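Asker: Predicted model and sequence below, questions to follow.
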Amino acid sequence: MRAPALYSAAGSLLLTTLAAAPAAPADGAPAMPVAAELRGTAVAAARAEAEGIAFGKCTAEPEMPDHVQCGTVSVPLDYARPHGKQIKLTVSRMRATHKDPSNSKRRVPRQGALVYNPGGPGATGMYFPLVGVLPEWKRIAAAYDLIGYAPRGVGRSAPLSCKDPKQFLQAPSQAPTHPSESYKRERIAQAKAYARGCAQRAGGSLRHYTSLNNARDLDVLRAALGEHRLTFMGASYGTYFGALYATLFPSHVRRMVFDSAVNPDPEQIWYRNNLHQSAAFEGRWEDIREWIARHDDVYGLGDTAQEVLRSYEKARARLAVKPAGGKVGPAQLQGAFLSAGYYDDYWPQRAYALSAYLKGDPKPLIEQAGPHPQGAAEAENTHAVYTAVECNDAPWPTDWSVWDRDNTRLARIAPFETWDNVWMNLPCAYWPAPRQQPLDVRTGRGELPPTLILAAERDAATPYDGALELHRRLSGSVLVTERGSGTHGIAGGPNPCVNGHVEAYLLRGDLPTRRASCAPRPEPSPKSAADVKKVPAAAMPPR
């Protein structure tokens, strides 16, 4: 799920008619985890507990500071065969500091390890321990070892690739919101080729990159860390396999934070979730344009959202004819503003780049939206893992006419991301590996310790109804909502109310007695040419 809301009632109603039933699962695809895989997880966890993790210097991780250590943990490629082929997952750790930031003389007792996953599928958490030096995280870092890791397929953890990275970042490129039939045929051919590439490069291993295996890997990591019960924080996609973990291993859970929750309803995984995401991004795109319009004195792009849209479309048309720097076409422009839909910290930079381009200076737009060849291998690896996990996880429509019908209708009311999301996921229509039936995420009363769910009300990457659904399915969970905001991933950000709930839960086990809400975070301040900072290219955001 183009994983980081509220959308119009019309859009919501339309989606209920658009989401055609996905194709039936391939023959032999299991509907539930089989006993052999559950036994295999227990075998692998016992082995990992005995072996532990030999942490040392992070020699293979560039720019990792000395206070962070790295190691590996072995997990079975196939949990039905726990003594068969093993793969190694890379793990990072910053030990608990024991330092109370509000009282330097007080030594804080260690509570265990806090394992974090940033989402994806395909994102690495190896650099998560670095947050321990930030003010918003120091209290948590005092009590917990901060643990990051690269899930299977990601980075150096049995890396997956489906295409030559040199051929992956194609730029400049078009991004028609109402594609022609010839353009659709071109993209279908690309999707088929990508799916074939995944099968050719991964071989028989391809079927084992799944959310269920990510959940099983998490239990092996827990055991390798010497933790009898898991303390975990997952963001975006990390909430989904975290919820699978809670369903499979409820007695192994100590505390869990679900930040920006994916809708875990099996009927939504993953085709329908992507339709809902495309609809939600239309509302988020309007939020961005309204903010830019409020600062027309800085950017000069129009004083209404509609006028800002006209400025954006003017830039798209120019880039279609003459790409900026030979690198930035309409697709790169759209990608830059899509990342702003995930994180509102990007709004000032993106608005400045658009304004400068229309005034004759393309450099800021090239810096922010242009491809970075040095990141091609990482971007292709991320995309390969994303594709493999989502395609393996669930049935998808295999008839192009279903995709075409649903997204043609949706694009009439939500043109900003709809077709881009189609091309991202279309290899799943032609996927060569067996499909699974999604696990029914659900826990009964008293089966799972209380858990914390965080959600921004206008998050488009994981629309708000996903948090409501997860809350209904995890007995004893409590939902905290950041009202009126749409940033994707809200823990450890600038909202002290949200952070207070996270700290109270992780440090003391305290939760509100019922649903709680926080006022929205402050909107970003506009930046002009004098103070705008360079930001990375609009790489594929976490999903």
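Answerer: That came through, no problem.

Asker: all contacts plus neighbour counts: C-alpha atoms, from now on.
Answerer: OK.

Asker: Where do the strands of the stretch 351-500 of the chain begin and end?
Answerer: 452-456, 478-482 (DSSP state E, counting those that start in this stretch).

Asker: Structure two is appended below for comparative analysis:
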Amino acid sequence: MRAVALYGTLGSLVLTALTAAPAGGADPPTAEARGVTVAAERAAAVPIAFGRCPQAEMLPATVRCGTVEVPLDYAQPTGRQISLTVSRTKAHGKHAERQGALVFNPGGPGASSMYFPMVAGLPDWKRIAGAYDLVGYAPRGVARSAPLSCQDPRDFAKAPTQSPPDPSPAYKKERIAQAQAYAEGCARNAGDALRHYTSINNARDLDVLRAALGEEKLTFMGASYGTYFGAVYATLFPSHIRRMVFDSVVDPDPGQIWYRNNLDQSLAFESRWKDFRTWVAKHDDVYHLGHTADEVLQSYEKVRAKLTREPAGGTVGPAQLQAAFLKAGYYDDYWTSRASALSEYLKGNERPLVQQAAPKAESARGDENGNAVYTAVECNDAAWPRDFTTWDRDNSALAKVAPFETWDNAWMNLPCAYWPAPQQKPVDVRAAEGALPPTLILAAERDAATPYPGALELQRRLPGSVVITEKDAGTHGIAGGANKCVNGYLEDYLLNGRTPVRRAACAPHPEPNPVSLDERTADRPGRVPRAL
């Protein structure tokens, strides 16, 4: 699924790792399963040594950092090891209130949660931070955790570039060549290690992290892609789970991973793109982009056509424009700034658009790294169509009804058609009745990045799970956001273990208020950034 990255322990207790108890035959006691036990026992015996965070992490002194060693290949647990970076703030509540560690993953694949402990200082997280050590980490391949790279970051960030909604045969041929070169670059840079970047290994790493934190059972919150490998974890290690939150759910059906999920995502973004344009039209007195969603689309297309001929600032072409406005499909926090930039551009002021859409040299390395991990995990996780005619047929048909994101999403994933590493059979996510404690699923009804049916599919596969729905809303990732009702369910679950019987609904959070062009949209307090 196309990723949009927005942002950038315990004592000396020695535990014997619990033996994995697979549900549904997903991961029988193979060499890899035994390897997890070996690695977890080793991690429990040598807890993480937390200390001052390296300057590269850019974290405040209140956050402490360390590393945990995990096997590159769980079939060889005493072989090559890789270090995963970990961050933590300790629970600030009274000793009797403390409930262990809460580990968070923001998705991607390819995103880091090293920043997560910083939410301890935010009002919406105060009570949770009183009860839990807040733990973030960079998964394998990400940032300083044995980083993966497939391409020179300068080439990855090259701009301006095109984004034709109806690509010509010549353009398709060009993108095929780029996809092949990218896949070859991944293999060349990673070598034999490339095949080990998978969701199942991310789940295994999570169990080793659990042991290294001194936790007999895991309390985990995953957002976006984090819900998928969190669900894989629940399948492999149901007896290791204390509490688990799935925020904005990837459809875990093996038939959806990952090719079909990406097609569904592109279709859903078309509806969310219209939601944004409808809101802009409602505030035409501020933005002057059109009185209807169709008129706003005409304004957008006018800008796109001009950028095709004359890139803004020399770096913002159609592809950069589309990527910037895709963020408005993920988060309505971006609606005011994006509408303002479009409005200003049509008045002759290109500066806001350049500020929002131009690639930033300082983030090129991190962006390329995130994309490399994203590609490796999704390509390794499942079989993808190997013949471009299949991609061409499916995306050409979809683009007729969902032109906004379809082809850009296809190009991002196309290296999987030429992937040099073995492609696995997806894990059949599920748990037996009574095997898991109650788990909490959070979902916005109009989320495009992870369409709502995925939440219902996960609930079907994990008996005892509860779905909290933010009705008629589409922001991707709703934990700690603007909806007090959602946050209330989250807090009650994490602090008290309480859930509704099966499902509950919350009214949508308020739509953004249009602001003057001189104002700036502030980050919403308390929100946990994520990606996917």
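Answerer: Received the coordinates, thanks. The shown structure was predicted, so the numbers you read here are calculated from the model rather than taken from an experiment.

Asker: re earlier: would you turn the strands of the stretch 351-500 of structure 1 into JSON lines with distance to A80 of structure 1 and mean neighbour count?
Answerer: Shown next, in JSON lines, are the strands of the stretch 351-500 of structure 1 (distance: least, Cα to Cα, whole Å; neighbours: other Cα atoms under 10 Å):
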{"stretch": "strand 452-456", "distance to A80 of structure 1": "32", "mean neighbour count": "28"}
{"stretch": "strand 478-482", "distance to A80 of structure 1": "35", "mean neighbour count": "23"}
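
Asker: The ones you listed into TSV, with extra columns for distance to A516 of structure 1?
Answerer: Formatted as TSV, the strands of the stretch 351-500 of structure 1 follow (distance: least, Cα to Cα, whole Å):
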stretch	distance to A516 of structure 1
strand 452-456	10
strand 478-482	5
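
Asker: quick one, helices of the stretch 1-150 of structure 1?
Answerer: Using DSSP state H, counting those that start in this stretch, the helices found in the stretch 1-150 of structure 1 span residues 9-18, 35-51, 138-143.

Asker: hang on, A505 of structure 2 packs against D472?
Answerer: No. Using Cα atoms under 8 Å as the test, A505 of structure 2 is too far from D472 to be in contact (10.3 Å).

Asker: The residue mapped onto P151 of structure 1 from structure 2: how many residues sit nearby?
Answerer: When structure 2 is aligned by TM-score structural alignment, P151 of structure 1 is paired with P139. P139 of structure 2 is flanked by 30 other residues according to other Cα atoms under 10 Å.

Asker: and the longest helix for structure 1?
Answerer: Ranked by residue count and defined by DSSP state H, the top helix of structure 1 is helix 271-294.

Asker: and that one, which residues are buried?
Answerer: 271-293 (16 or more other Cα atoms under 10 Å).

Asker: Okay, the alignment partner in structure 2 of Y343 of structure 1 and L456 of structure 2: tell me how far apart.
Answerer: By TM-score structural alignment, Y343 of structure 1 lines up with Y331 in structure 2. From Y331 of structure 2 across to L456 of structure 2, the span is 22 Å (Cα to Cα, to the nearest Å).

Asker: cool, R338 of structure 2 as well?
Answerer: For R338 of structure 2, the distance to L456 of structure 2 equals 32 Å [Cα to Cα].

Asker: The two - which one has more neighbours?
Answerer: Set side by side, R338 of structure 2 and L456 show unequal neighbour counts under other Cα under 10 Å, the larger going to R338 at 25 against 16.

Asker: mean shift between the host helix or strand of that one and structure 1?
Answerer: Element membership for R338 of structure 2, per DSSP states H and E: helix 335-346. On superposition with structure 1, the mean distance recorded for helix 335-346 of structure 2 (mean Cα distance after the TM-score superposition for structure 1) is 0.2 Å.

Asker: what residues does that helix touch?
Answerer: For helix 335-346 of structure 2, contacts defined as Cα atoms under 8 Å, 6 or more residues apart in numbering pick out 276, 280, 287-289, 300, 303, 324-325, 328, 350-353, 356, 512-515, 517, 520-521.

Asker: Buried ones from the residues you listed, can you make that a ChimeraX selection?
Answerer: One line in ChimeraX is enough to select the buried ones among the contacts of helix 335-346 of structure 2; burial here means 16+ other Cα under 10 Å:
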select :276,280,287,288,289,300,303,324,325,328,350,352,353,356,514,517
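
Asker: Sitting in helices, which of the contacts of helix 335-346 of structure 2 do you find?
Answerer: Mapping the contacts of helix 335-346 of structure 2 onto helices (DSSP H) picks out 276, 280, 287, 300, 303, 324-325, 328, 351-353, 356.

Asker: so which pair among these is furthest apart in space?
Answerer: Spanning the widest gap among these are F276 and R351, at 21.7 Å by Cα to Cα.

Asker: that older thread, what degree of burial does the closest residue to the match of Y343 of structure 1 other than its chain neighbours show, as a neighbour count?
Answerer: Of all residues not flanking Y331 of structure 2 in the chain, T475 sits nearest, at 4.7 Å (Cα to Cα, 6 or more residues apart in numbering). By other Cα under 10 Å, the residues close to T475 of structure 2 number 26.

Asker: same deal with the one 10 residues further on?
Answerer: Applying other Cα under 10 Å, we find 15 residues neighbouring C485 of structure 2.
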